[in-house]
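> After the sequence you'll find the predicted model.
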Amino acid sequence: MLAAIVLYPGFTSLDVIGPYEILGRLPDAEVVFVAEEPALVRNDLGSLAVNVVATLADVTEPDVVLVGGGPGQMNQMFNGRLHEWLRTVDKTSAWTTSSCTGALILAAAGVLRGRRATTHWAVLDLLAEFGVTPSKERVVIDGHYATAAGVSAGIDMALTLAGLIAGDDVAREVQLLVEYAPEPPYDAGSPDSAPAAVVEKVMKALSA
């Protein structure tokens, strides 16, 4: 199984590194990071960079495609070269997936039209502008598309995918190996549970 994870400047690291840790541990899995050109691609915080060797042109028939989100996603909404690649590989991929606002890139490329999908809660409604039905679920499977809500939900999506690809027992083994048993100290992981003042502050930060 070949999984291709798309990187671009300003990506959010956990969006892609979380799924990378899960998918890369499946039997016979090969995970590659791809970008338009070979480059040292920096994340949204600027302090982490991935040396991407494979280009979009190098990876033409991945079994799994993953697009993460991040502030740099805005620059990819009209990226014709990336969108063309996504439409092309989507024709043969077993799974086309996203975490966080990566769903907006897939939507802008046209591959999610007529499908249900999720993304970060702050931009969930934008999916409808591309003919996609927004869902508040943490992970949405529709056909061969798998989308995850904000950032950390990418791990849940990748585990769901692991079960569908390699079976539930293998997915459980991977979950145990990485000790994914979240017990957050606060109940502020969604706008429905977070205090109103916290939601307001985060919204201001996102719109800055």
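Nice, I can see it.
> Could you use CA atoms for every contact and neighbour count after this?
OK.
> any idea how far Val16 is from Ala158?
Remark: distance between Ala158 and Val16 (C-alpha to C-alpha, to the nearest Å) = 10 Å.
> quick one, what contacts the nearest residue to Thr12 once chain neighbours are set aside?
Computed as C-alpha to C-alpha, 6 or more residues apart in numbering, the closest residue to Thr12 that is not its neighbour in sequence is Gly70, at 4.5 Å. The contact partners of Gly70, by C-alpha atoms under 8 Å, 6 or more residues apart in numbering, come to Gly10, Phe11, Thr12, Asp15, Asp44, Cys100, Thr101, Gly102.
> Which member of these is positioned nearest Asn75?
Of all these, Asn75 sits closest to Gly10, with 9.2 Å by C-alpha to C-alpha.
> For the closest one, which residues are in contact?
Per C-alpha under 8 Å, 6+ apart, neighbours of Gly10: Arg42, Asn43, Asp44, Leu45, Gly46, Gly70, Pro71, Gly72, Gln73.
> Just the buried ones out of those residues, please.
Neighbour-count burial (16 or more other C-alpha atoms under 10 Å) applied to the contacts of Gly10 gives Arg42, Asn43, Asp44, Gly70, Pro71, Gly72, Gln73.
> which helix is the longest one in this structure?
helix 153-166 (DSSP state H).
> and the comparison structure, right after this:
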Amino acid sequence: MIDNNRRNLCLMALLAPLSAHAANAKEPVHQDGEGHMSMPDRSVHWEGNEQIAMLMYPGMTVMDLIGPQCMFGSLMGAKVHLVAKTLEPVTSDAGVTIVPTATFDTCPRNLDVLFTPGGTDGTLAAAADHETLAFMADRGSRAKYVTSVCSGSLILGAAGLLKGYRATSHWSCRHALAGFGAIPTDARVVQDRNRITGAGVTAGLDFGLMMIGKLRSRFYAECTQLVSEYDPHPPFNAGSMKTAPQKVKADMVELLSGFSKKAEALAHSSA
């Protein structure tokens, strides 16, 4: 349960005065002719009690998990559960090890958000693991939002949670979603009813901000974005298949061809 981390406390310190004013305000936010702001709108949803479960498994891509977790961690009052089969430390594909806070058995049954990160071989293993799929299918059947980032959508698909839904994934395996009955969609973040999926790795930050906007408000999400100073200006323009140089695309497609084929095989075996 992650609700007292340093970043959460920082945001709480920044927003608490606004929250207190909002609770007592008789009028919504107004701006005078000189641009000064009065009491914030009391209708702003400052604090909640959302239950958020984030799946962890060996070989996951750590940025897929931590990007969204940093955003979820700004939700005052929310409970973020890092869920794995056991409470043993889980090592990511980059060698970063994280300790779970809940197991499949102790994770709350009714969730506001069910989330899974992606990866490569670790993701394929998780998407073929009966216990993991049973957990995802069970919690996903009741969750308000069923979500993923990167190839984590393969796990959602294997758990039967994407059939008939538009969804995205990392470009290397997005096409494989069709084998699960999903509708592959090329976009940074895709929402279809209560299924929200993000594209590869760094899309988790965009996904996380979008989720904050849905769970609280656009204003709350904008506050989080500013505190996070999320204002990307990458030094190169090779972050998508639409913009990367041809040789970069060709080499990376070749590098990930084995994973792409395995993802397709997984999807067909689950059909």
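That came through fine. All values reported here derive from a predicted model rather than from experimental measurement.
> where does the TM-score land?
Superposed pair, TM-score by TM-score structural alignment, normalised by the length of structure 1: 0.96. Supporting alignment: 207 aligned residues with a C-alpha RMSD of 1.1 Å.
> tell me which element Glu183 of structure 1 is part of?
Using DSSP states H and E, Glu183 of structure 1 falls within no helix or strand.
> how many neighbours does it have?
7 (other C-alpha atoms under 10 Å).
> circling back to that earlier point, adding distance to Ala153 of structure 1, write the contacts of Gly10 of structure 1 out as TSV.
As requested, the contacts of Gly10 of structure 1 are arranged in TSV below (distance: C-alpha to C-alpha, whole Å):
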residue	distance to Ala153 of structure 1
Arg42	21
Asn43	18
Asp44	18
Leu45	19
Gly46	22
Gly70	14
Pro71	17
Gly72	19
Gln73	17
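> now, which of those residues lie within helices?
Assigned to helices by DSSP H, none of the contacts of Gly10 of structure 1 qualify.
> residue ranges for the helices of structure 2, please.
For structure 2, applying DSSP H gives helices covering 6-24, 62-72, 121-126, 130-140, 152-158, 203-215, 218-228, 246-255, 257-270.
> Including distance to Thr168 of structure 2, could those helices go into a markdown table?
A markdown table is the format used below for the helices of structure 2 (distance: least, C-alpha to C-alpha, whole Å):
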| stretch | distance to Thr168 of structure 2 |
| --- | --- |
| helix 6-24 | 29 |
| helix 62-72 | 14 |
| helix 121-126 | 15 |
| helix 130-140 | 17 |
| helix 152-158 | 7 |
| helix 203-215 | 11 |
| helix 218-228 | 22 |
| helix 246-255 | 17 |
| helix 257-270 | 14 |
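> Of all those helices, which one is nearest Ala102 of structure 2?
Smallest distance to Ala102 of structure 2 across those (C-alpha to C-alpha): 12.4 Å, for helix 130-140.
> How about residues contacting that closest one?
Contacts for helix 130-140 of structure 2 (C-alpha under 8 Å, 6+ apart): 85, 104, 109-111, 114, 126-127, 146, 155-156, 158-161.
> what range in structure 1 matches that helix?
Under TM-score structural alignment, the counterpart of helix 130-140 of structure 2 in structure 1 spans residues 80-90.
> mean deviation of the matching stretch from structure 2?
Overlaying structure 2 shows stretch 80-90 of structure 1 at a mean distance of 1.2 Å from the equivalent residues (mean C-alpha distance after the TM-score superposition for structure 1).
> mind listing what's buried in that stretch?
Neighbour counts over stretch 80-90 of structure 1 (16+ other C-alpha under 10 Å) mark Leu82, His83, Trp85, Leu86, Val89, Asp90 as buried.
> Quick check: the second one vs Asp90 of structure 1, distance?
Remark: distance between His83 of structure 1 and Asp90 of structure 1 (C-alpha to C-alpha) = 10 Å.
> Equivalent analysis for Leu48 of structure 1, please.
29 Å.
> What's the match for Ala3 of structure 1 in structure 2?
Per TM-score structural alignment, Ala3 of structure 1 is aligned with Ile52.
> and its match, how many residues sit next to it?
Ile52 of structure 2 has 27 nearby residues by other C-alpha under 10 Å.
> Give the full set of residues in contact with it.
For Ile52 of structure 2, the contact set (C-alpha under 8 Å, 6+ apart) comprises Ala78, Lys79, Val80, His81, Leu111, Asp112, Val113, Leu114, Phe115.
> which of those lies closest to His21 of structure 2?
Ala78 (20.7 Å).
> got a list of what the residue nearest the centre of structure 1 touches?
Centroid-nearest residue in structure 1, with C-alpha atoms, centre = their mean: Ser99, separated by 2.2 Å. Neighbour list for Ser99 of structure 1: 15-16, 66-69, 119, 147-151, 153-154, 157 [criterion: C-alpha under 8 Å, 6+ apart].
> Give the equivalent position in structure 2 for it.
Taking TM-score structural alignment, the alignment pairs Ser99 of structure 1 with Val149 from structure 2.
> cool, Ser152 of structure 1 as well?
Mapped onto structure 2 by TM-score structural alignment, Ser152 of structure 1 lines up with Thr202.
> So that match is in contact with Gly67, correct?
Yes. Between Thr202 of structure 2 and Gly67 there is a contact at 7.2 Å, judged by C-alpha atoms under 8 Å.
> The two: who's more crowded?
Neighbours of Thr202 of structure 2 and Gly67, each counted by other C-alpha under 10 Å, are more numerous for Gly67; the result is 21 against 17.
> can you tell me which residues contact Pro184 of structure 2?
Taking C-alpha under 8 Å, 6+ apart, we find Pro184 of structure 2 in contact with Arg166, Ala167, Thr168, Arg174, His175, Ala176, Leu177, Ala178.
> Over in structure 1, tell me which residue corresponds to it.
The alignment partner of Pro184 of structure 2 in structure 1, by TM-score structural alignment, is Pro134.
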